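Participant: Predicted coordinates and the sequence they were generated for:
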Amino acid sequence: MKKKTKTFLTLLSSIALLAACGGGNEENDSTQSAGAESTTTQTGGILNIGLAANVSSLDPTSYTSQYEANVVRQIGNTLIVYSKDFSEFIPSLSTEWAVSEDGLTYTFQLREGIKFQDGDYQDGREVTAEDVKFSLDRSAFDSALNRLSGIESIEVLGDYEVAFHLTTPSSAFMSMLTDPGNIIVPKEEVEGWGDQFAQHLVGTGPFSLKNFQSGQQIELVRNDNYWGASPNLDGVTFKIITDGNMMVNSLLSGDIHIATDVRGQNREVIKQGNNVELVSIPGFSTFYLDMNMMKGPTMDKKVREAIYMATNVDDIVNGVNQWGGAEVSYSPLPKASWGYMENSKDFIPEYDPVAAKELLAETEYADGFSINLYLSDARIPYGTIFQDQMKENLNIDIQLNPQEWGTYSETVSSGEADMNIGGWSWDPDPFFYLNQEFHSNNIGSLGNGRGYNNPEVDALLDNALTETDREKRVDLYHQALEIIMGDHSRIEIELSETANGLSKDVEGYDVRANNEVVIVNDDGVNVSLKDE
């Protein structure tokens, strides 16, 4: 098997990379890293971070939200990671890699001497290629969100060498490996804990899990045997604060140091606060309203189109975001993705409630109907405005069903949600949006719980995944987008900025476009707290 060098692979995989995200506004351009003026590094202390939704699972194969991912990332490591600006891949548990000429085999060399954290079923033993195979076999064949697709087999070539054999060449494979769902875990802990492993995660990361209290908080402590740079902090505590106002009050009172997912008026409250700052940057996050294509009135394409035409998306976005932080979305892809289609607006129905009512009259639902809308507490403001518009424009009664994250995720994934308001944030490669949310292979997962199924779209997405030329990939994705948006399976709502409230006691923390919380990583980040 002829192999290329790591440098060549990086060039070959450029299709999966993104230059530093542009955009932003004047108030944010100079504030993307907290405490940047500090010249000394403090050690010790517990960093408290507020999460806007509950964390129900830390198992890399079963978690479904960014909130859970942000905890998993601190406990485990992947083979490689993205650089801060998403422009290149950086070694993590692996030191180098190579790819065969046919693009079907990727071979990784592992660092020697890396140890797992101590657990109940192993005492911090060394990581080997067998652990990589075990962990990524789980991800490839058992992941709730198909976080590692296209794997034919994983082969152990030696104690510190492992090969991935793909079914077809995959231009997104390297990007997939950076996902926290692909951290390396010990077999003994997974099998010893069984289903309870979701609350007893053990990995190789800078922090170990100390205490998991679902719905309340998750306590992590410094891993003194961490293979990388020793964390500056003694630990990190993630506090579950689902109410946005309470989140900000906790930041202002000093109960937390970082408030995540800051929206609405709370942006202004933080700007006016003492010893805190709002950091808000263009992100990869999209908000949308799914319509079930497998059951109920929205099985009818005319009903879906009428609903879209009767939805004043501008009023929803502006009503919820009077204090900034978002703009109207016209595409399933965020603008920061290199696959974004600039003329996306041309494929979105214009707001026309009169024409919408006429279109609905062509169906059996001319007089309106009642339907359930599922959403998290944080998205109730969006649902309330949509509810009013549907009643006024189409005589459709929208029943709001707020749910905590775990229940919401299960309802949507199982196809039981008539409608749902969702959010999606991943890396810049279009694969993570279009394949995850529109390929029929993902029906039954959170991304495609509504049951979108179009063979023509499947074929275009499959071809884009095996194509190595980025321009050709973009063309294929644009063809798919035109069909997807013409099917009206969901209403595009907004592109959200990534907004965090930060205590000025935090040093070295960067807000990332993909909503990722990074405390210690291989790109030189090591967050600390100022001495009190």
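Facilitator: Arrived safely, thanks for sending. Here the structure is a predicted model, which means the values were calculated and not measured.

Participant: use CA for all of it now, contacts and neighbours both
Facilitator: Will do.

Participant: what's residue 135 in contact with, if anything?
Facilitator: Listed by C-alpha atoms under 8 Å, 6 or more residues apart in numbering, the contact set of residue 135 reads 182, 183, 184, 185, 186, 187.

Participant: and if we set it to 10 Å?
Facilitator: For residue 135, the contact set (C-alpha atoms under 10 Å, 6 or more residues apart in numbering) comprises 60, 61, 129, 181, 182, 183, 184, 185, 186, 187, 190.

Participant: Likewise for residue 165?
Facilitator: Going by C-alpha under 10 Å, 6+ apart, the list of residues near residue 165 reads 100, 103, 104, 105, 106, 107, 150, 151, 152, 153, 154, 155.

Participant: buried stuff in the longest helix anywhere in the chain?
Facilitator: As assigned by DSSP state H, the longest helix anywhere in the chain is helix 470-487. For helix 470-487, burial by neighbour count (16 or more other C-alpha atoms under 10 Å) applies to 470, 473-474, 476-482, 484-485, 487.

Participant: Show me what secondary structure element comes after that helix.
Facilitator: Once helix 470-487 ends, the next helix or strand along the chain (criterion: DSSP states H and E) is strand 490-503.

Participant: what's the helix or strand that that next one is followed by packed up against?
Facilitator: Secondary structure here is assigned by DSSP H and E; on that basis, the next helix or strand after strand 490-503 toward the C-terminus is strand 506-507. Strand 506-507 sits against strand 33-34, strand 528-529, with contacts defined as 3 or more C-alpha pairs under 10 Å, 6 or more residues apart in numbering; DSSP states H and E.

Participant: Can you identify each of the strands in the stretch 301-450 of the chain by residue range?
Facilitator: Secondary structure of the stretch 301-450 of the chain (DSSP state E, counting those that start in this stretch): strands located at 326-328, 370-375, 397-402, 419-424.

Participant: ranking these by burial, who's on top?
Facilitator: Counting by mean count of other C-alpha atoms under 10 Å, strand 419-424 has the highest mean neighbour count of the strands of the stretch 301-450 of the chain, with a mean of 23.

Participant: got the contact list for residue 58?
Facilitator: 64, 67-73, 75, 181, 196-202, 212.

Participant: ChimeraX command to pick out the buried ones of the contacts of residue 135?
Facilitator: For anyone working in ChimeraX, the buried entries among these, judged by 16+ other C-alpha under 10 Å, can be selected with:
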select :60,61,129,181,182,183,184,185,186,187,190
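
Participant: Put this next to the first one:
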Amino acid sequence: MDFMKKSLLCAARPLVAGLALALLLAGGVGSVYGGGKSQAGGTPRADNTLRVSLNRSVKTLDPLYLDSTAADNVIGQLGDTLVRNNKGRSDFFPDLATDWTISEDGKTYVFNLRKGVLYHPGKFQNGRELAPADVVYCLNRAKGYFSNYLYMLGEVEVTGPYQVTCHLNVPDANFLYNLTSTTNTIFPPEEQEGWGQDFATHFIGTGPYILESHIPDQKSTMVRNEKYWGTKANIERVEYYIISDTAQRVNALRTGEIDVDLNVVGETIQTVKDNSSLTLYQNPAFRVNLIGFNTRAKGPLSDPRVRKALIQATDYDTLAKGVFRYNEGTVQKLPLPNNSWGYDKALEALVPAYNPTAAKALLAEAGYPNGFKVTINYVGTGNAERAVTILQALWKDALNVELVPVTTEQAVYMEILQTGSFELQAGSQGCTSDPATSLGYFFSTDKIGGNYNPWGYSNPAIDAKIALAVAIPDRTKRIQLYHEILEQVVPENVGIFYANEKLTWGVTNRVKNVEQWAAILDVTKGIQGEPGYINLSIAN
């Protein structure tokens, strides 16, 4: 995705990925998995295989249960959605749908499907043609899942031999964007029903690559789809390796054992910059790094004065620059990406200013003159861990608040966000340039019980404004509404939205035509000569 991802994700260290890492240390990517010999010293490999490192385990390839950008990158090569985003996420390209029309009331979308699109051969079908009934099945299956990207979708129906019509319950400017989520990847229903739970490792799609094998926690391999509906991929094979350790990823990149590191962080950014055989790709990611307060939790955080005091005791510059020490993120203060068209720096004045003295007085007024102890949950290490370490010092010094870190496995982390069984959480949330995907999700009652509104914010008046803001086409009026929403919700102090992350990739110079549009590295997409066409190649 990098779409709004179904988890508030930070760099992770899956325990099971230790096997792959240990094997890598012992003999290199190639010698471990038989994909070619390790090339010490960065000697280029004379093959047509792209090797990519991922920082976390890919547990499943079932679109409904994708839980990370790592998983999105794998399935993004195997399957397609109805539409795709452009680079700035402000417009859409055809994918499985060649064109579409929208009714005047904004509630009916008619999609004309591409003819002659074939599925990869599988156990329960032999590479048949994509049918509109498949789209109906997949979108209906995706409705109501906890991320709830299709919350606005009512009925989906087949209206022609190559046509599907979607009826929305209400007009919603997010609908096309949400269709681009990998959650809405189209697949043959008989494969999902036939495999059952094992579909997680036997995904069948329409994409430019066919899954050869998927070993959770270790490796995913795929081969070129010779019957892809678009322009045939230049690269024959793609292999993804789970390498959770930051230093080991960049070392494998430096030695030529992998070609792409999609998670270059910290001091390894400088390592990539300093290596003439590597290229650093870096662009704003529409990903808000945050500290979330559970307003429903019993204890201090249920008091808005306590939440305000914690914010007053937080120096946003210190926090953002301490987390992103190598310019891989920019400081901000509002609950939407600072490169969103709805962001107004003047409204940062709504956020309580850094004032430790005032914070201490307010905490005493709330009944905690001697501070208190509170836990914070997060996944793994990296950005979240650095944020927690910085806050531990700031809050202890100013308020005598003891912040107790609790590192959590990803599946458990998602569960506590859904159930609200936490006090504070540290992570990040992917959004888009449209405030509907940040403000509209962070403060929507409908999103309680998911990962977008784990703080439990609910206000019928705000819900009404959120609904109105996505239902009108006029951007000027939408901006006005979103600013009104900010003026009301920011003083509620549900969290610290301190930075907008950058996408940071390291790529060997043998890989050509790289496009950094979003968190997914597209190896091949589309038809040559048409908008949105991407086709990487390898120079040996």
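Facilitator: Everything's here; your move. Not measured: the values here are computed from a predicted model.

Participant: picking up where we left off before, mind checking which of the contacts of residue 165 of structure 1 are in strands?
Facilitator: For the contacts of residue 165 of structure 1, the ones inside strands are 105, 106, 107, 151, 152, 153, 154, 155, with DSSP state E as the criterion.

Participant: Translate the second one into the numbering of structure 2.
Facilitator: The alignment partner of residue 106 of structure 1 in structure 2, by TM-score structural alignment, is residue 109.

Participant: What sits closest to its match if chain neighbours are left out?
Facilitator: Across the structure, with C-alpha to C-alpha, 6 or more residues apart in numbering as the measure, the residue nearest residue 109 of structure 2 apart from its sequence neighbours is residue 102 (4.7 Å).

Participant: these two touch, right, that neighbour and residue 112?
Facilitator: No: taking contact to mean C-alpha atoms under 10 Å, the distance of 12.0 Å between residue 102 of structure 2 and residue 112 leaves them out of contact.

Participant: which residues do these two both contact?
Facilitator: Contacts common to residue 102 of structure 2 and residue 112, judged by C-alpha under 10 Å, 6+ apart, are residue 165.

Participant: Of the two, which one has the most company?
Facilitator: The neighbour comparison of residue 102 of structure 2 against residue 112 (other C-alpha atoms under 10 Å) goes to residue 112, with 22 against 13.

Participant: Now the more buried one: which helix or strand?
Facilitator: Following DSSP H and E, the helix or strand that holds residue 112 of structure 2 is strand 108-113.

Participant: Equivalent analysis for residue 59 of structure 1, please.
Facilitator: Element membership for residue 59 of structure 1, per DSSP H and E: none, as it lies in no helix or strand.

Participant: Under the alignment, what does it map to in structure 2?
Facilitator: Mapped onto structure 2 by TM-score structural alignment, residue 59 of structure 1 lines up with residue 62.

Participant: looking at this, residue 137 of structure 2 is in a helix?
Facilitator: Yes: assessed with DSSP: H, G, I helix; E, B strand; the rest coil, residue 137 of structure 2 lies in a helix.

Participant: distance of it from residue 107 of structure 2?
Facilitator: Here the distance between residue 137 of structure 2 and residue 107 of structure 2 works out to 20 Å (C-alpha to C-alpha, to the nearest Å).

Participant: of those two, who's got more company?
Facilitator: Between residue 137 of structure 2 and residue 107, residue 107 has the larger neighbour count (other C-alpha under 10 Å), namely 19 against 16.

Participant: before we move on, back to that, distance between the strand holding residue 112 of structure 2 and the chain's centre?
Facilitator: From the chain centre to the centre of strand 108-113 of structure 2 is a distance of 26 Å (C-alpha atoms, centre = their mean, to the nearest Å).

Participant: which one in structure 2 is aligned with residue 454 of structure 1?
Facilitator: Residue-level alignment of residue 454 of structure 1 against structure 2, with TM-score structural alignment as criterion, gives residue 459.

Participant: Measure how buried its match is and give me the count.
Facilitator: Neighbour count of residue 459 of structure 2, defined by other C-alpha under 10 Å: 11.

Participant: Which residues are in contact with it?
Facilitator: The contact partners of residue 459 of structure 2, by C-alpha under 10 Å, 6+ apart, come to 443, 444, 445, 489.

Participant: okay, the longest helix of structure 1 sits on what stretch of structure 2?
Facilitator: Aligned by TM-score structural alignment, helix 470-487 of structure 1 falls on residues 475-492 of structure 2.

Participant: For the matching stretch, which outside residues touch it?
Facilitator: Everything outside stretch 475-492 of structure 2 that qualifies as a contact, by C-alpha under 10 Å, 6+ apart, is 295, 304-305, 307-308, 333-336, 341-344, 347-352, 434-436, 439-440, 442-443, 457, 459, 461-463, 465-466, 468-472, 496.

Participant: So which of these are in helices?
Facilitator: Assignment to helices by DSSP H places the following of the contacts of stretch 475-492 of structure 2 there: 304-305, 307-308, 439-440, 442, 461-463, 465-466, 468-471.

Participant: Filter those down to the buried ones, PyMOL style.
Facilitator: Those of those that count as buried under 16+ other C-alpha under 10 Å are selected in PyMOL with:
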select buried, resi 304+305+307+308+439+440+442+462+463+465+466+469+470+471
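
Participant: For residue 398 of structure 1, what is the corresponding residue in structure 2?
Facilitator: In structure 2, the position corresponding to residue 398 of structure 1 is occupied by residue 403, as judged by TM-score structural alignment.
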